[in-house]
Structures are given as C-alpha cells and as structure tokens.
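In: what's the 3D shape of this:
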Amino acid sequence: MVVGELIQEKELVIIGGGPGGYTAAIRAAQLGLKVTLIEKDQLGGVCLNKGCIPSKVYTHAAQEMDNFPHLNDLGIEVTKPTIQIDKLVEYKNRITDQLKKGVAALCKANKIEVIEGEATFLSQDRIGVEAGHDFQTFRFEKAIIAAGGKTVAPEGISSSDRIFISHDIFSLSEVPEHLIIQGGDVIALEMATTFHAFGSQVTVLVEEGEDFPFDAAVTKELRRIFKKKKITLQADCKVIQATSSGNGVTVTFQDKNGEAIMEGSHFYTTGNIAVDAAGLGIDRLGMEMTAEDRVKIDSEMKTNIPNIYAIGDLTPGPVLAVKAIKQGKVAAEILAGGTSEADLTLLPTIAHTLPPIAAVGLTEAAAQELGYHFTTSQFPLASNGYASILGRKDGFVKIIAEEESDLILGVHMIGAGAIELSGMMTTGLEMVARAEDFTFPNYAHPSVNESILEAVEGLIGQAIHMAPPRK
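Out: Down below sits the predicted model:
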C-alpha cells in the first residue's frame, strides 16, 4: 500500500454511487457545491448493476412470455416460446452498461469528481480511500454516506452454484427445473412468477407468522392466481438449512407437522441487509445507531455528527431505491443551504409480479388499527374494457376511504397497469384527495386507469360497470 503524502481538501464527499449517492451528487452540483463521489465498485451501485434493473429485465421477459397465448387470440400465430438465459443475460448486461455510461456522463457534465476506491472514515472530517495499492486521504467539510448495506444470508444458508442469495440469481445459466424460494417478500414473489413463466416448477416457503406485504384483499387474489398458475405456496414454514449437492438442493424446514425435507434443483432467498459499520469506519466515530442497527438520522438526513449525513439502505425504513433517491435530493438541498423534507409516509409499494401490484396508503388492517371509520370499494379489472382487450382481466382496484369525510386512505391494485398507475395513486394521496377529487377529472377511454375512477365511484354505489350490491 502506498500512502499519499498530501491530504486533499474536499467540500462535499459522497460515499457510494448508487441511486441515492449519484442523485445527491448531481443535485448538490446543480446547487453549486463541489462534489467528490467515491464508489468502490460500479457507478449505479447494486441497484443498477445487480439488483433493481437486472431483476426488472427478468420480470419484463417473463411478462412477454406470459403474454404469448393472447397473441394467438389476436391472430398473431406463435408457438410456445422458450427462454434462452444466455441471451437474456446479454440483454441485461447491455442495458446495465448503457445506464451506467449514462450516469458517468451525467457526473462528468455536472463536474462531479468520481473516485474509484473503498472509503473508510478516519475521523469526523477525514476519510481514506483505498484502490488496490494506492491510498489517498481527504479532509472534507461535509459528507453523505450513501454506501447502502451488504446482503447477509439467513442462518443455515450459504451461496453456491445452486443456492442463490439476492441478486446472485441473475448469474444463473439455466432455467431451474424446480426452484424453491424462501419468503413472501416482494423480490421473492417476483422471482416466483418470473421463473414460473420461464418454465420452472416453483415452490414458495412462507415463514411462520409472515404474510405477503399487501392489503388482505390483494394477498387473497395473489394466492388465487398462484394456485391457478400451479405455483405451490407452503405457509408457516421455518427454513432451517439449505444445502446443495450433485444436481440438486435439499431444504430442511419446520412446519406445523414437525421437521420436513424438500428436494429441488435450485434455492433462492432474498436475504437481509446489514450495515457494514466496521468497513465504513463509522464504528470509530461514535455514530448513533438504531435498535435495528441502522444509522440514526433526523428529518434532514443528519446523523449525530453535524457534518455527516446518511441516506438509503443503511438508514431506518424500507430498502427501496425510491427512498434513497428522495433522501439524496433532500440531503443535497439542505447542505446547499436550502430547506427540504423527505416525508416517507406515502412510499408506494410495487411488485413486478404476474400480474403486477401497486399500493399506497393504509391497508384495511392498518386503518382499523388506527381507529378509522371507513368504507371500501373494489372494482374488478374483468369489468374494464381495455383490460379485456389486453387479455389481462385478473385483478382489481381497491379504494379505502374515511366514511365521514370521503378522504382517500389507501389505494391498492393488482393487475395490468398497476405499476404505471402508482404515480397517480401517490399524487392523489399526497394532495389529501377525497373521493370527488378522483371522480371530477376526465379519464381517457378506453384505458385501465378508468378502473380507479370506477373503484372510487363504487364507494357510493355509482360505478357504471359494476353491478349494484345485492340487498
């Protein structure tokens, strides 16, 4: 290791070039700050290179394959498609390379200094960056930690050529014959429908006491769809161990009948995110952590060390790029002397499953727990003209509204167009919309978004394409 002789002075140092880090860097540069962005691997971080973007390449491919029966209905004669994983991997790599080059070009255009290397805090105003045999030291005025977290395997599970933890599955070179999936989280469910579409037999082992992270009505519909697709769901299981040998995997789990064993060809688990406090050097700074071992921050993304901010996966809350991006903008704006806020109350929940899911606001269970008196309306996509044209009639839109004021408390959708409509749902709730705020505008016809209008109209029994309730 060669230690640099000079300590370089920096105004703002950002550790981590993922979506939160590079967004913070660009916003800070836009506001006149001199920014140094340090990334130990690749610009775009895990999200762009290994996680969010690659996973959506796979779910998109699955959606295209799932749509082939409808093409025949339209008179477009096609035989049953098969997936060529090597070509899919090539496409994934091409997309991630294009996006990574785009991020690099944006950093250059905004005059952001990008340094490759692994950063470690040496003190509250100094940082060391190691790149191979080179080591540089910087003194900074302000810093934003956007380093994300590291994926940790659940107890009893180690990665192998047949056992995949998190994004490792996108290096798979074959379609699993029988993929066993641990957990009912969003990514696990996406992998379940994706590899089922690719031709795998899929079994999902849902942990004891765990359920899907959606409103009960959406969960019920998703379970029905899984049953129709012949995706096996086994509830109340605790995975004890997964081992690979030869041409398969052996999964040992505990259910209500005791210990059981399941054989498959491959195993997948999303894993857990942990903060690498020692690697970052924040353990020597006296940085305050939460009980969940996340970096504690205030509403302005400040840690207990005044000149150091933190955003993204290593802070409390869900592990979502949308959270990191918003926090990155807010931190940069505060550092530039402005006022800003990251209110994460109405973070949308989305899942690129087949069919897709989107939700924002309170579930029915949460509304009950908070003591709301509310009404609900559920409009089936089977009654929407454009969903019928698309051949995607599974699913519905569910609206939860406060009974007295008609304030919309939650919007939940499973079905065609759900992801694209999540922005409309979130905007409505952020603007404290009431039922009339959704029913007053004109909706393009035919379109899936008419389902939101009819779901809201259903609150007062006036949905045009839904039969009135039986008396």
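
In: C-alpha from now on. contacts and neighbour counts both.
Out: Noted.

In: wait, what's in contact with residue 321?
Out: Contact analysis of residue 321 by CA atoms under 8 Å, 6 or more residues apart in numbering lists 19-20, 47, 312.

In: 7 Å - rerun?
Out: By CA atoms under 7 Å, 6 or more residues apart in numbering, residue 321 lies in contact with residue 19.

In: do the same with residue 378
Out: 396-399, 455.

In: before we move on, what about residue 439?
Out: 453, 456-457.

In: Just the ones in strands from those residues, please.
Out: Judged by DSSP state E, these include no members of strands.

In: ok, and the most crowded of those?
Out: residue 456 (31 neighbours; other CA atoms under 10 Å).

In: you'd agree that residue is up against residue 399?
Out: Yes - in this structure, residue 456 is within contact of residue 399 by CA atoms under 7 Å, at 6.3 Å.

In: okay, and the common contacts of those two?
Out: In contact with both residue 456 and residue 399: residue 377, using CA under 7 Å, 6+ apart.

In: Kindly reformat the contacts of residue 378 as a markdown table and extend each row with secondary structure and neighbour count.
Out: Shown next, in a markdown table, are those (DSSP: H, G, I helix; E, B strand; the rest coil; neighbours: other CA atoms under 10 Å):
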| residue | secondary structure | neighbour count |
| --- | --- | --- |
| 396 | strand | 26 |
| 397 | strand | 27 |
| 398 | strand | 28 |
| 399 | strand | 29 |
| 455 | helix | 30 |
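
In: quick one: which two of those residues are the most distant?
Out: 396 and 399 (10.0 Å; CA to CA).

In: What is the end-to-end distance of stretch 331-351?
Out: Stretch 331-351 has an end-to-end distance of 28 Å (CA to CA, to the nearest Å).

In: Need the contact partners of it.
Out: Under the criterion CA under 7 Å, 6+ apart, residues 24, 27-28, 31, 33, 186, 190, 299-301, 326-327, 330, 357-361, 419, 422, 426 lie in contact with stretch 331-351.

In: Give me the helices and strands touching the helix or strand hosting residue 194, please.
Out: According to DSSP states H and E, residue 194 maps onto helix 186-197. On a contact count with 3 or more CA pairs under 7 Å, 6 or more residues apart in numbering; DSSP states H and E, helix 186-197 meets helix 52-66.

In: before we go on, could you also do this sequence so I can check it against the first one:
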Amino acid sequence: MVVGEMVEKRDLMVIGGGPGGYHAALRAAQLGKQVTLIEQGEIGGACLNEGCIPSKILTHFASEFRKQGHLQKMGMVMGEASIDLAKLKSFREEKIKGLRAGVEGLLRSRGVEVINGTASFLSENRIGIESGHQFSLFEFKQAIVAIGGKMVYPPGISMESPFVLTEREALTMTEIPEGLIVSGHDYVAIEIAAAYAALGSTVTLLMEGRLPFDQSIEREMKRILKKQKVSVVTEVKIMSVSDDGGVEVDYESSAGTRQVNGTHLVLCGKSEADLSRAGLDRLPLECEGGKIKVDGEGRTSIPGVWAIGDVTPGPGLAIKAIKEGKVAAGAIAGDKGEVDLEWLPAIVQMDPPVACAGWSEEEAENRGYEVVCSEYPFRANGFAGLKEETDGMIKIVSEKGTSLILGIHMIGSGAVELISAGVLGLEMAARAEDFTFPLYPHPSSNEALMEAVEELTGHAVHLQRRRKKAVQ
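Out: Sure, this is the predicted structure:
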C-alpha cells in the first residue's frame, strides 16, 4: 500500500447498475444491508437506455400503427396516418428518462449510495473506482459483479458503413428504410424485422438457425411473417457483405447460395461475457465456457465475491439477471433462495407476440416422455374475434397418462401476459385439471388457454369437429 493511502470500507458493493445490479442493490437494502452501487454510465444499464425499453417502444409503436384499419372499421374516424420518427424519438427519450429517474428515486429512498465511475478489482476484497480525475479505494465485505456483457458481431463485416447497423442503432433510425435486411439468431432480429415491416419496409430476415421455438409455433410464425411481407430464411451463413449506396448480402442456406439486396443491413450481435473488464482477470475466479462459475445463489469460487447476469452461464436476458440479483442479495442477507432457469419464458414482442415456457414437443420426447399435445387457434376465441386479432395459436405439451403439463407455447394477442399463468403452472407441477378447474374471466383471451388445455382430451367447446356418421 502507498503510504498515506486512504481506504474506505463498505459492507456490500454492487458493480453495475443495469437491471440485475439495481435489483440486487434494492433487495439488499430492503433486507437491511448498507449498499454501494457503482455504475459507469446511466442507471438502468443497456437494457433501460439502449436495448429492452427502446426496442419495446418500437414494437409497441409498430403494433399500434397496424391497428388503424381495425379502428376505422369500428367507426373511429381519422385522417390518413403518417409516421413521424422525430416525435417517436422524443417519446422514447422522455420514457427512458422517466423510467431512469424512477429507479434513481428508488435507490435514494432505500439509502443506496450510488457512485458514478469505473470500478476495477485490485484484489479479492478491494475495488478502485475512477471517476474523472478522482480515484478512490474501497475495501468490501461482499461484492456483486453485475457488469453485463459485450456485443459480438460476425467477423469480416465492416461496421463502419452507414448502411450496416447494429441492433441498437436500428432502434433509433431517423427514417424508415425502403429495403431492410435483418441478420440475427434470436428474438431481437425477429422483433426488428416485424416492426419495420409494419411501418412499411420491405424486409428480409436471415436467421442463423431455426426460429427457436416448438415446431408448431415456428410454422405459425413463418405463416404470419409471410402474411406481413417478411421474407424469412433460416439456417443461414453470411458469406459476404458489400455496400455502395445500399447493401448486397451473399449467404448460404439449405437452398444453396443466394444474394439479397437492400438499403440497410441490421446485424444483431450476441452478448458475451468480457472478463477483462472491471479487473476480473486479476482474480483467480473459476470459470466455465468463458463465464464466471456460480452456485445456485450466485457465489463464485472467491468467498465474498458474487456474480450475476451476463457474466454467468445462461442466456443474456434481463429476466435472468433480475432473478439472480434478488437471490444473491437475499443470500448475502442470510435468506435462502435458488435460481432455477428450467421454466424461463421466451418472449418475442412481434405482432402478434410469442410467449413460450417449458419443453417443446421434441424436447419432451428427447427427455423420455410419452406426450399428448393439443393445439387451439385464437380464431376460436370470441374475445380475439371482436378485436380482429385471430392469428396465432396455443400449444400444450403434456405427459400421457398423468396429464402433467410439460410445455405451454403461444403466439397470439395477449400471449405475453398469458404465459405467466403457464410459468406458475409449470413451477407448481400442474396437471391439466389444475388449469381447467378454475373460473376464467369471460370474455377474455384467458379462455383460449383454458380451452387449449381442455383440448388435450378433445373437450374444447369452441372447436368445430366433423360429426361422425351414425352406423346403420
């Protein structure tokens, strides 16, 4: 130590103010801990400021824009609608600022000390924080690493072209692109493609693999996207990209080598852990697959150092980071908890949205289950009919003989809200009767879930069936 060096002592330090970090800080403060939260950028992290919230503003805007015809049909008189992206930008900035201020207010109200600066581990129990020209040294009892990940893009493609955008840049475009090519591997690419198609772009979606859902949902997604004039190509490998006043993309798929042209290309990256940040490479942390190995409550191999979010194994999702943050904070305060990602819901905020939890039919069979499945179309639901939102379906995967629910897969209006009932049922090891016994609001989309489960035994009331001819 340098003579005269001042070391400040802290109880719990949380490095990173994204969704995982600020939830951890708030939960620990609720449980009586003195908490210091360090964030080098804006509170809320990439999710609130650049990713989750901006993307959902775009998808919500596109969904509302698509409803014009239905509203006019009902009798709502309006002039010809147009798109003002400058106003959308102002709306987006206002909402982000408001949400961020709300989180900052919560942190203040809980007595969480917030330091704006760049944190770096100096040893297993010391952190240095650089803020402008000031450097401070802290000694901690416990620390939670919540620094998020870094976005990695396909090699060999120049990101300097004005016609090649990242997924976050695509959320803030100042004009609707005439011909948009979206390349990606998950829900982000699908959401961007569907949103801009609704706003008038001609869209080609190049997916690295299959659409990552049960095959029945995948088929319905492809049908709906085709109806919305999104050209979908799956299991794609991009060979080259050239730009000269637009973009040309050469790619390989099961159909062979093809070329697609457009005005812009959006490349959706993958979130990976960057263990060179925050001085993590100075610590003897046990890792697996390039990420920090943790137990079910977030403990690392170093006593007193915890890790959550994108730096730990599993998908780079805010919902995962939030759960891990709460569990780690609780464990530090003496509570018992566990992070179990088995029934993690998968969501796509396209129109209509996709929401799935549990195992697909194929996954259940691969795990050794003999399954019974049902499919229930939203067109059979009266509430969906009056809203003219009849695209989509619900698929239930259950175990034959026991009616244990193994998976619930939806695409349709209200699916994101409905899936919470499905997640709860999966967590409680529900059987079909646990879904069909309760009373459901009428009329509502909820009844579609009930009838999808009833259809496991062929008892969905609102599905038409061919009447069997009487035997003479």
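
In: Distance of the corresponding residue of structure 1 for residue 317 of structure 2 relative to residue 271 of structure 1?
Out: Counting by TM-score structural alignment, residue 317 of structure 2 lines up with residue 320 in structure 1. In this view, residue 320 of structure 1 and residue 271 of structure 1 are 15 Å apart by CA to CA.

In: More neighbours: these two, which one.
Out: When residue 320 of structure 1 and residue 271 are compared on other CA under 10 Å, the one with more neighbours turns out to be residue 271, at 20 against 17.

In: what's the nearest residue to the alignment partner in structure 2 of the more buried one if we skip its chain neighbours?
Out: Superposed on structure 2 with TM-score structural alignment, residue 271 of structure 1 falls opposite residue 269. Distances taken as CA to CA, 6 or more residues apart in numbering put residue 153 closest to residue 269 of structure 2, at 4.7 Å, once the chain neighbours are dropped.

In: OK, contacts around residue 448 of structure 2?
Out: Taking CA under 7 Å, 6+ apart, one finds 378, 381 in contact with residue 448 of structure 2.

In: any idea which element it lies in?
Out: Here residue 448 of structure 2 is assigned to helix 446-454, by DSSP H and E.

In: for residue 7 of structure 1, same thing?
Out: Going by DSSP H and E, residue 7 of structure 1 is part of strand 2-15.

In: chain center to that strand, what's the gap?
Out: 33 Å (CA atoms, centre = their mean, to the nearest Å).

In: Determine which residue lies closest to the centroid of structure 2.
Out: In structure 2, the residue lying closest to the centroid (CA atoms, centre = their mean) is residue 317, at 5.3 Å.

In: The equivalent of residue 279 of structure 2 over in structure 1: neighbouring residues, count only.
Out: If you follow residue 279 of structure 2 across to structure 1 using TM-score structural alignment, you land on residue 281. Counted by other CA under 10 Å, the residues lying close to residue 281 of structure 1 total 18.

In: Same check on the one 3 residues further on?
Out: Residues contacting residue 284 of structure 1 under the criterion other CA under 10 Å number 13.

In: Give the aligned range of the helix holding residue 448 of structure 2 in structure 1.
Out: The aligned range for helix 446-454 of structure 2 in structure 1 is 449-457, by TM-score structural alignment.

In: can you pull out the helices in the stretch 151-300 of structure 2?
Out: Assigned by DSSP state H, counting those that start in this stretch, the helices in the stretch 151-300 of structure 2 fall at 167-170, 187-198, 215-227.

In: deepest of those helices, which one?
Out: Highest mean neighbour count among these (mean count of other CA atoms under 10 Å): helix 187-198, with a mean of 24.

In: so it corresponds to what in structure 1?
Out: Helix 187-198 of structure 2 maps onto residues 186-197 of structure 1, going by TM-score structural alignment.

In: how far is the matching stretch from where the chain is centred?
Out: 13 Å.

In: That one against structure 2, how far on average?
Out: On superposition with structure 2, the mean distance recorded for stretch 186-197 of structure 1 (mean CA distance after the TM-score superposition for structure 1) is 0.5 Å.

In: now what about that stretch, what contacts it?
Out: So stretch 186-197 of structure 1 is in contact with 58-59, 62, 65-66, 181, 202, 269-270, 351-354, going by CA under 7 Å, 6+ apart.

In: would CSV of the residues you listed with distance to residue 465 of structure 1 and neighbour count be doable?
Out: Converted to CSV, the contacts of stretch 186-197 of structure 1 look like this (distance: CA to CA, whole Å; neighbours: other CA atoms under 10 Å):
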residue, distance to residue 465 of structure 1, neighbour count
58, 35, 22
59, 31, 24
62, 31, 24
65, 30, 18
66, 27, 19
181, 39, 23
202, 36, 28
269, 42, 25
270, 40, 24
351, 27, 21
352, 27, 24
353, 26, 24
354, 25, 26
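
In: out of the residues you listed, who's nearest residue 79 of structure 1?
Out: residue 65 (10.9 Å).

In: What distance do you get for that closest one to residue 81 of structure 1?
Out: Distance from residue 65 of structure 1 to residue 81 of structure 1, by CA to CA: 7 Å.

In: isn't the match of residue 279 of structure 2 right next to residue 119, touching?
Out: No - between residue 281 of structure 1 and residue 119 there is no contact under CA under 7 Å: 8.5 Å.

In: Show me what counts as buried in the next helix or strand after the strand holding residue 7 of structure 1.
Out: Sequence-wise, the next helix or strand downstream of strand 2-15 of structure 1 (DSSP H and E) is helix 19-30. Residues 19-29 are the ones in helix 19-30 of structure 1 that count as buried (16 or more other CA atoms under 10 Å).

In: just stretch 401-419 of structure 2 next, same as before
Out: Quick answer for stretch 401-419 of structure 2 (16+ other CA under 10 Å): 403-416, 418-419.

In: mind putting the buried residues of helix 19-30 of structure 1 in TSV, distance to residue 40 of structure 1 included?
Out: Converted to TSV, these look like this (distance: CA to CA, whole Å):
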residue	distance to residue 40 of structure 1
19	14
20	15
21	12
22	13
23	17
24	17
25	16
26	18
27	21
28	20
29	21
